[in-house]
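Colleague: dropping the sequence and predicted coords here.
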Amino acid sequence: MSIVKHIPNTITCLNLFSGCTASLLAVEGHLELSAAFVLLAAIFDFMDGLTARALKAYSPMGKELDSLADMVSFGLTPGLIALGYLKLSVLGDASADFNPQELNMAQMAILLSAFIIPVFSALRLAKFNVDDRQTTSFIGVPTPANAMFWASIPLVLHFGNYPTIQEWILNPIILIVTILITSFLLTAEIKMFSLKVKSLSWKDNKIRYAFLISLIALAIALKWLVIPLILIVYLLFSILDNMTSKK
């Protein structure tokens, strides 16, 4: 029984290991590979909760370990990916060294703005652990969803031919505004529906099925561009769900 109890924690550790690898790759300027390991961490993050429910192997340690792993995989790593693009926009190289002696104050401020994401991710995770309103839904954008948004940027630019989007991404003002908006959404008082399902019935999962159908339609129409839009669609469907629930 003790071995079964630790299976979810082992999967959580794989999430953490993937997040550490993703962070290292982002620092070294390998943003596409970093994004791939963020996706792998997200799979492990989904699997540990699924396994814990299936095995009824819940524990306070597992909850804390999950938050610590998420902080690295979905808090620090997206910040480092954002830093990589800020380095590209300011220094012309995603793997350039952060050398204060070679940077002016404006450049340092632009680069350090990337760490707003880890700070707000930490606030989001701490809030989730003590907020009893978030047992069946979320208040604010979950850190994995935010991390997936940032991880989608290098994947879209690598696999798709979008020169205009690349110009936007390499604009430091657009990057900083995006950092501020996504960080705000992490702690915003917006109720977000959970993707976890207890049954496959349409009645209990109307919003989830509608969300998935919309993503499939967008994927067919927009191909790789659908990936960064997932967060926006998720936010819009959550707002729609809140409005219909109130009615």
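Modeller: Structure received. Numbers count the residues shown, from 1 in each chain.
Colleague: please make it C-alpha for all contacts and neighbour counts, starting now.
Modeller: OK.
Colleague: longest helix of the protein?
Modeller: Determined from DSSP state H, the single longest helix within the chain is helix 31-55.
Colleague: list the buried residues in that helix.
Modeller: With burial defined by 16 or more other CA atoms under 10 Å, the residues of helix 31-55 counted as buried are 31-42, 44-45, 47-49, 51-52.
Colleague: after that helix, next one along is what?
Modeller: helix 60-71 (DSSP states H and E).
Colleague: tell me where this protein has helices.
Modeller: 2-5, 7-27, 31-55, 60-71, 77-90, 105-112, 116-130, 143-159, 163-169, 172-187, 206-222, 226-246.
Colleague: okay, buried residues for the first one please.
Modeller: If I follow you right, that is helix 2-5. Quick answer for helix 2-5 (16+ other CA under 10 Å): residue 5.
Colleague: one more: the fifth one?
Modeller: Of all the residues in helix 77-90, those buried under the rule 16+ other CA under 10 Å are 77-90.
Colleague: how about the residues you listed in CSV, adding distance to residue 190?
Modeller: Shown next, in CSV, are those (distance: CA to CA, whole Å):
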residue, distance to residue 190
77, 24
78, 21
79, 22
80, 26
81, 25
82, 24
83, 27
84, 29
85, 28
86, 29
87, 32
88, 33
89, 32
90, 34
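Colleague: and here is the other one:
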Amino acid sequence: MIKKHIPNALTCANLLSGCIGSIYAFNGDLKTVAFFVIISGIFDFFDGFAARLLNVKSEIGKELDSLADVVSFGFLPGMIIYKLLMLSGLGWIAYTGFLITIFSALRLAKFNVDTRQTEDFIGLNTPMNTFLIISLPYLLDTFSFISNPYFLITLTALLSYLLVSELRLFSMKMSGLQWQANKYKFIFLIVSLLLLAFLQFIAIPLILVLYIVFSQLHFRSQKLSL
């Protein structure tokens, strides 16, 4: 049956986009990388959506998804941090950027075996982490401190920690469209779209902060309703 291969084909498209983005990262074109990361994110969303819609979930699909994500949302953001650190002339210290790659791989492995993460996330998910990192070359045009090596190393350490932390964050999967059950998700989505429309890449760090805040409000409201 052809339909059972559709989700895996979308996952492979995610991987291909990540590979192409890596070439641009190698060449130092860090702004173009963002385009391919966004494409990878779209394919990453729709491969899971297609698997649920067509009822063709499989173990190989789950493993393939993680392998693709290691490239698109692990190696690629690590390469961006590495390239930004290289601009500071730090030599071998620039390799600390690949801590993002290592902790992203740990995050994905943890997700695959952690039964607590069937509906929501525990730890920062790799696509959100990568979207923040691809915004950095754009933010550099406005905020010169982005290129400061101490800032980049501190950010790398913070994001690496968040990837494998016990911080609980909601996913955008919804069993229904009821306002009361999903109000913080809806508010987050609306505010994020407005910020992106007006601020574009500058909005992404703000969106990450809002994601953490609204997630905590969401889980707190769930606990109070029990």
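Modeller: Okay, I see it. Just so you know, these numbers come straight off a predicted model, no measurement behind them.
Colleague: quick TM-score on the pair, please.
Modeller: Remark: TM-score between the superposed chains equals 0.93 [TM-score structural alignment, normalised by the length of structure 2]; 224 aligned residues with a CA RMSD of 1.6 Å.
Colleague: onto which residues of structure 2 does the longest helix of structure 1 map?
Modeller: Alignment of helix 31-55 of structure 1 against structure 2: residues 30-54, by TM-score structural alignment.
Colleague: what sits closest to the residue nearest the centre of structure 2 if chain neighbours are left out?
Modeller: Centroid check for structure 2 by CA atoms, centre = their mean gives residue 127 as the closest residue, at 1.3 Å. Among residues not flanking residue 127 of structure 2 along the chain, residue 73 sits closest, at 5.7 Å (CA to CA, 6 or more residues apart in numbering).
Colleague: what's the answer for residue 69 of structure 2, then?
Modeller: Spatially, and ignoring its direct neighbours in sequence, residue 69 of structure 2 is nearest to residue 15 (7.1 Å; CA to CA, 6+ apart).
Colleague: check contacts around the one you found.
Modeller: Each residue near residue 15 of structure 2 by CA atoms under 8 Å, 6 or more residues apart in numbering is listed here: 40, 68, 69, 71, 72.
Colleague: any buried residues in stretch 5-12 of structure 1, and which?
Modeller: In stretch 5-12 of structure 1, counting by 16+ other CA under 10 Å, buried: 5, 6, 7, 8, 9, 11, 12.
Colleague: thinking the first one is in contact with residue 61, fair?
Modeller: No: using CA atoms under 8 Å, residue 5 of structure 1 is not in contact with residue 61, being 10.9 Å away.
Colleague: which residue range of structure 1 does stretch 73-82 of structure 2 align onto?
Modeller: The aligned range for stretch 73-82 of structure 2 is 74-83, by TM-score structural alignment.
Colleague: over to stretch 111-126 of structure 2?
Modeller: By TM-score structural alignment, stretch 111-126 of structure 2 lines up with residues 128-143 in structure 1.
Colleague: cool, stretch 149-164 of structure 2 as well?
Modeller: With TM-score structural alignment as the criterion, stretch 149-164 of structure 2 aligns to 172-187.
Colleague: how close does the matching stretch sit to structure 2?
Modeller: Following the fit onto structure 2, the mean deviation recorded for stretch 172-187 of structure 1 is 0.5 Å by mean CA distance after the TM-score superposition for structure 1.
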